[in-house]
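Enquirer: kindly generate the corresponding structure for this input.
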Amino acid sequence: MKFDHKVVAAKWDETTSKWNMTVRHKDGTEETKRPNFIISGSGLFSTPNLPDIKGITSYNRPSFHTSYWDHSVEYHGKRIGLIGTGSTGTQTAPALARAAEHLTVFQ
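Expert: Now for the predicted structure:
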């Protein structure tokens, strides 16, 4: 296992039945590995997938992805819009609904 490394490329080689993988170390150096398999432990929120909604970047109210939860935002008694019904949206919705004045879920 390698922790704190970034996989910058991984391509399956049919002829050798191995991966050609380039790994970047914390110091910025890169190394090529040829493993039989790769197990990703990056986690669900390593790269948030933001929705392509016109005006989302100019919205002037608190707005954030659940992987970057802003604990300074007071949402009790507010009108909240929750975008997404994946596992995190489903887990977040009940607590938001109890605290909010109104919760709208966009699927």
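
Enquirer: switch to C-alpha atoms for all contacts and neighbour counts from now on
Expert: Fine.

Enquirer: quick check: which element contains the residue nearest to residue 12 when sequence neighbours are not counted?
Expert: Of all residues not flanking residue 12 in the chain, residue 19 sits nearest, at 4.5 Å (CA to CA, 6 or more residues apart in numbering). Assigned by DSSP states H and E, residue 19 belongs to strand 18-24.

Enquirer: for the comparison step, fold the sequence that follows:
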Amino acid sequence: MWIFFLDKKEDSMPENQEFLYVLLASLLGIAGHHFFLSIGLTKTTTSNAGVILGSVPLFTSIFAVWMLKERLTLIRIIGIILGLIGVSVIVLTGCQTFI
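Expert: From the prediction side, this is the model:
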């Protein structure tokens, strides 16, 4: 992040208050995520954790459509449906194989 600021002109550098916000956001964004993830994983079963962790990219795509107004194309819909099915099948079958 700081490399981005070093490449910019002097007038585009964040003010002192903005540096505090950037520092706070970076700490909470990384450390907070891992802290709450580890707490949550200790409170649930491994199959639930697998569903949650496996579906994060899928929900990121869904939220991008909803919040960022990304286009919802047919290929994206098919990918989300197949991803949800894949995560569910892998987690719900446990150690069984499909060979």
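
Enquirer: let me see the TM-score of these two.
Expert: With the length set by TM-score structural alignment, normalised by the length of the second structure, the two chains reach a TM-score of 0.24; 53 aligned residues with a CA RMSD of 5.4 Å.

Enquirer: still on that earlier bit, hmm, the residue nearest to residue 12 of the first structure is touching residue 11, no?
Expert: Yes: here residue 19 of the first structure reaches residue 11: they are 5.6 Å apart, a contact under CA atoms under 8 Å.

Enquirer: returning to what we had before: what's the strand holding residue 19 of the first structure packed up against?
Expert: Packing contacts for strand 18-24 of the first structure, counted by 3 or more CA pairs under 8 Å, 6 or more residues apart in numbering; DSSP states H and E, involve strand 6-13, strand 30-33.

Enquirer: and of those strands, who's closest to residue 102 of the first structure?
Expert: With respect to residue 102 of the first structure, and counting by CA to CA, the nearest of those is strand 6-13 at 41.0 Å.

Enquirer: so that closest one versus strand 18-24, what angle?
Expert: In terms of direction (axes from the mean of the first three to the mean of the last three CA atoms, to 10 degrees), strand 6-13 of the first structure departs from strand 18-24 by 160 degrees.
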